[in-house]
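Chemist: Next input, structure requested:
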Amino acid sequence: MEQRMFLEQRLSQRMVMTPRMQQAIKMLQMPSIELEALVEAELLENPLLEEIPVDDLQSAETQESIGSSSLDELNLGESLGEDRAAEDWVSSVEEAPRKTEGENLTEGRIELTDDWEKFFEDGGMDVYSSLPSGGVESSDDEFDRVIPDAVSLRQELERQLDIAVDLEFEREIGRAILNSLDEDGYLPATLEELADQTGAPAEDVERVLKVIHGFEPAGIAARSLSECLEIQYHARGMNDPALLEVIRNHIEDLERKRYQNIARALKLPISEVQALADEVAKFEPRPGRTLTPTENEYITPDVFVEKVDGDWQVRVNDDGIAPLRISPRYLHMLEKKDELDRDTVRYLKGRLHSAVDLIKNIEQRKQTLYRVTKEIVNQQTEFLESGVTHLKPMRLRDVADVVGVHETTVCRVVNGKYVDTPQGLFELKYFFSSGLESDSGEDASSKSVMAMVRELVDNEDPKKPLSDQKISELLKARGINVARRTVAKYRDIMGILPTSMRKRV
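Modeler: Got it, this is the predicted structure:
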């Protein structure tokens, strides 16, 4: 078989995810905090991108001076190797009236073409992320405040150990005990294991352990729940033999609310056993978590919804995002490109494309977020007026069809973004839920049904708590058809105890 080399031309079509499209999709699913960080990074990296000074925002004279810079002579598409979409966009900018393009660049606003909508309608992207918002705005005087370092459980216990124990070998035993504690503050290791680890007699280990049992938080280094509660009982200086007996010998019955068994064993009326149970409930079953450092997550709303003159208004939160423009200085340099070397011109044109893309993507994100939130508000007006029990079932497709985008676009918009409403702060995806059949013909949202279940349980008679079947019947009386097993499922999701464990005597 003869082998030879030859040239061949082929014509084909394929979809290419350009850097501009990738940035647009990434920015669309960013919450405000993440977007602020991105803008700050771009401002540091791209010299052609700059914030609009406050004076320029308020001065029409400054805008006119920037607007006098013409882009007609920049030939942005020349020798850049950019994709066809970029060249078309540059051409549309160059053909615009001079004053309009100057004002748009100065104010950081660029008119959007219909073709740009298609960049957000790719159904092939199946990777979504929910990025947590963090951070909070602070005034200048807050920088003067001194924030103390959080004290960990281990640091606090070691401090108490150094005070309570004088001998070094006992401190070594104490440190071995502290190293063996789990996150709840319990000691899973046995005395024999600790003795082998430290090389000390078990009697010495037990003596140091009793010293640690006197540390704060009370109940630390206990080896069981009963021991933990008993340590707290003595730390509070209590003198109730019946309570101590319950703690020592009837914890399992108490956990399962088998009060009859406890009453027979202690020969007490049920009402007194209930009082003992209420007293035990005041104790801390996990003493380690009282000093476990927790990080507070601060949420900055991405959208605000409020009622103004009888109408629901939507406002996208862009307070932390600086208004951007193309640097007039570098635009003037590009006008005189004949005085610059080829590499400098190529670099400036590439940075100009990047800056324009960023400004355009920010504006597109804002418009898409506004339109999606506006449609959510239109469909959930009763929720805004009356609360969660009036939340309607809604799917991504319901919003996507009205807004005119793909479902994946709506998914990117609602993930990780929060809206501030008169009913509270909610993640946008909270408003999307499945529906249950009702007698009125309109489906009821599963979240609204769960809220009704919570309401019924909160208002029930503690002595005669409602069964799942009874709750199902009460919901049917309200026109909502919910099976008993569905009620049990919702109850488990909300962490509501079964009927037998909610009963009080």
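Chemist: Please make it C-alpha for all contacts and neighbour counts, starting now.
Modeler: OK.
Chemist: counting contacts, what elements does the longest helix belonging to the chain pack onto?
Modeler: The helix that spans the most residues within the chain, counting by DSSP state H, is helix 342-379. Identification of packing neighbours for helix 342-379 by 3 or more CA pairs under 8 Å, 6 or more residues apart in numbering; DSSP states H and E yields helix 19-28, strand 311-316, strand 324-326, helix 328-335, helix 396-403, helix 407-414.
Chemist: Give the buried residues for the second one.
Modeler: Okay, so that is strand 311-316. 314-316 (16 or more other CA atoms under 10 Å).
Chemist: I'd like the distance between residue 14 and residue 47.
Modeler: Counting by CA to CA, to the nearest Å, the separation of residue 14 from residue 47 is 34 Å.
Chemist: And the host helix or strand of residue 39, what's buried?
Modeler: Per DSSP states H and E: residue 39 is located in helix 32-45. Residues 32-33, 35-36, 39, 42-43 are the ones in helix 32-45 that count as buried (16+ other CA under 10 Å).
Chemist: Could you also give me the structure for this next sequence, so I can compare it with the first?
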Amino acid sequence: MKQTLQIRLGQQLAMTPQLQQAIRLLQLPAAELNLEIREALESNLMLEAEEETEPGLDSHDPDALPETGLREPSEATLGSDAPDATRLGEAIPVDERWEDTIGPSSSAAGGDRDRAIDPLENRASPDASLQDHLFWQLELSGLSERDRRIGEVIVDAIADNGYLTEPPQDLLAAVPHDLEVEADDIQAVLAFIQHLDPIGVGAQDPREALRIQIAALPDDTPHRAAAGALITDHLEQLGQGPSQHAALRRQLGIDQASLEAAIALIQTLDPHPGSGFGDTRTEYIVPDCMVRRMNGRWEVEVNPEASPRLRVNDYYASLVQRGDAGADNHLMRQHLQEARWLIKSLRSRNETLQKVAECIVERQQGFLEHGEEAMQPLVLREVAEAIEMHESTVSRITTQKYMRTPQGTHEFKYFFSSHVQTMDGGECSATAIRARIRRLVAAETPARPLSDSRLADILRDEGINVARRTVAKYREVMGIASSTDRKRLG
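Modeler: As a prediction, this is how the structure comes out:
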């Protein structure tokens, strides 16, 4: 085989650290973006939040900074008016392993574990888990040491939803042998735990959880006996809806009013007794953009709380020496480059967010003025073509980003929907059709609910050509029961 040399021309896309960072920041929701910015502020000495330090003031060396009257706001944001920082901006070489340095600094994460916690400090504490709540009750229960240790084994086998993950007889193997426990001992302690708070915890299925809760009610609770019978013998039949009410009345020998009262009593119970516990917190949505009507036009503004503005600390940037090869100078040069990249990436993210939001608002003015029934069909490709960006970029910037409008706060994805042809050759969005179905169902007569076929006919009369199966699909997506289940007798 003869060896030869060949020269070939080719192109390939290189994912630089700057591009990787820009793409990652583009898809971060507001909460994660703020966390990323806080970590960057802690780990990068060149960065500072714009609102934290007034231009022209620095506690390290006030005389080292230029006069504030010569500074433009845009230059102050980037820190480009520092003498050395201006010259070094383009000269600093790109470290190919720069992405390895992004993240929270180790000094910020450690070193505080042994610090004494101020009891008066205002800090949020995580919610107690279900197991912690049960262990706490066991400690206060007054059980013997033996029963308490059995109870700990049982609590360990209870899942977050409150159900026992193993049959009681299988828990014998997990109990220490020195306790000499029998199956009856497990059952006795389990029955005790099932009546702790929340009642029904430790049940093996929803039926058992409901049965424990109904049995714990006072004997004089109205309709308790009927509710207990429904849970024990007719739970599956009850789940089939109002169509089974006549059969249930005959089987239990009660009238419609008593049956509805028993069902209402069951609905006050919790088939998942552990659902109220966990480490979850209430997360509040921070809108990335705000839309308001000004001077007869809809204006879009990027929410500054969702993306705080950063700038380079001019004093620290001026300390960087071009020819100094020392470790400290190298670190400052690296921090300066990282700071400039981050600021540029954040600016690019906000500009893309602004463009996409303005494009959506331009096409959905009917929604802003009249509500979701006026929503127009829109797909990602249309926005991508309008702003001259790739469709994948639009997909990233519209995921988990929210827009506050006069019609409420909605995710960007909410404004995108497929279209259905109308009778006159036009288009109607799926969101608008769902809104019409919801309106028609809300106005129907309970004794004579509208079937899917009837809803399709009404929509067709309004000029929207939609099939019955499409109506059924939209109805199920909105969680609206079928006409049979919605029917209520007068």
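Chemist: Closest one of the buried residues of helix 32-45 of the first structure to residue 56 of the first structure?
Modeler: Ranked by distance to residue 56 of the first structure (CA to CA), the buried residues of helix 32-45 of the first structure are led by residue 43 at 17.8 Å.
Chemist: Map residue 404 of the first structure across to the second structure for me.
Modeler: Matched by TM-score structural alignment, residue 404 of the first structure corresponds to residue 388 in the second structure.
Chemist: Give the aligned equivalent of residue 277 of the first structure in the second structure.
Modeler: Aligned partner of residue 277 of the first structure by TM-score structural alignment: residue 263.
Chemist: I meant residue 210 of the first structure, not that one.
Modeler: So residue 210 of the first structure corresponds to residue 191, using TM-score structural alignment.
Chemist: How about residue 306 of the first structure?
Modeler: Match for residue 306 of the first structure (TM-score structural alignment): residue 292.
Chemist: my guess is its match meets residue 300, correct?
Modeler: Yes. Between residue 292 of the second structure and residue 300 a contact is recorded at 6.8 Å, counting by CA atoms under 8 Å.
Chemist: Check which residues of the helix or strand just after the longest helix of the first structure are buried.
Modeler: Going down the chain from helix 342-379 of the first structure, the next helix or strand is helix 381-386, by DSSP H and E. Buried residues in helix 381-386 of the first structure, counted by 16+ other CA under 10 Å: 383-384.
Chemist: By how much does helix 381-386 of the first structure deviate from the second structure on average?
Modeler: Using mean CA distance after the TM-score superposition for the first structure, helix 381-386 of the first structure ends up 1.1 Å from its aligned counterpart in the second structure, as a mean over the superposed pairs.
Chemist: in the second structure, what residues pair with that helix?
Modeler: Under TM-score structural alignment, the match for helix 381-386 of the first structure is residues 365-370.
Chemist: And for that stretch, what's in contact with it?
Modeler: 298, 361, 373-376, 405-407 (CA atoms under 8 Å, 6 or more residues apart in numbering).
Chemist: which residue is nearest the middle of the second structure?
Modeler: Taking CA atoms, centre = their mean, the centroid of the second structure lies closest to residue 283, which sits 7.2 Å from it.
Chemist: Tell me the counterpart of it in the first structure.
Modeler: Per TM-score structural alignment, residue 283 of the second structure is aligned with residue 297.
Chemist: tell me which element that match falls in.
Modeler: Counting by DSSP H and E, residue 297 of the first structure is part of no helix or strand.
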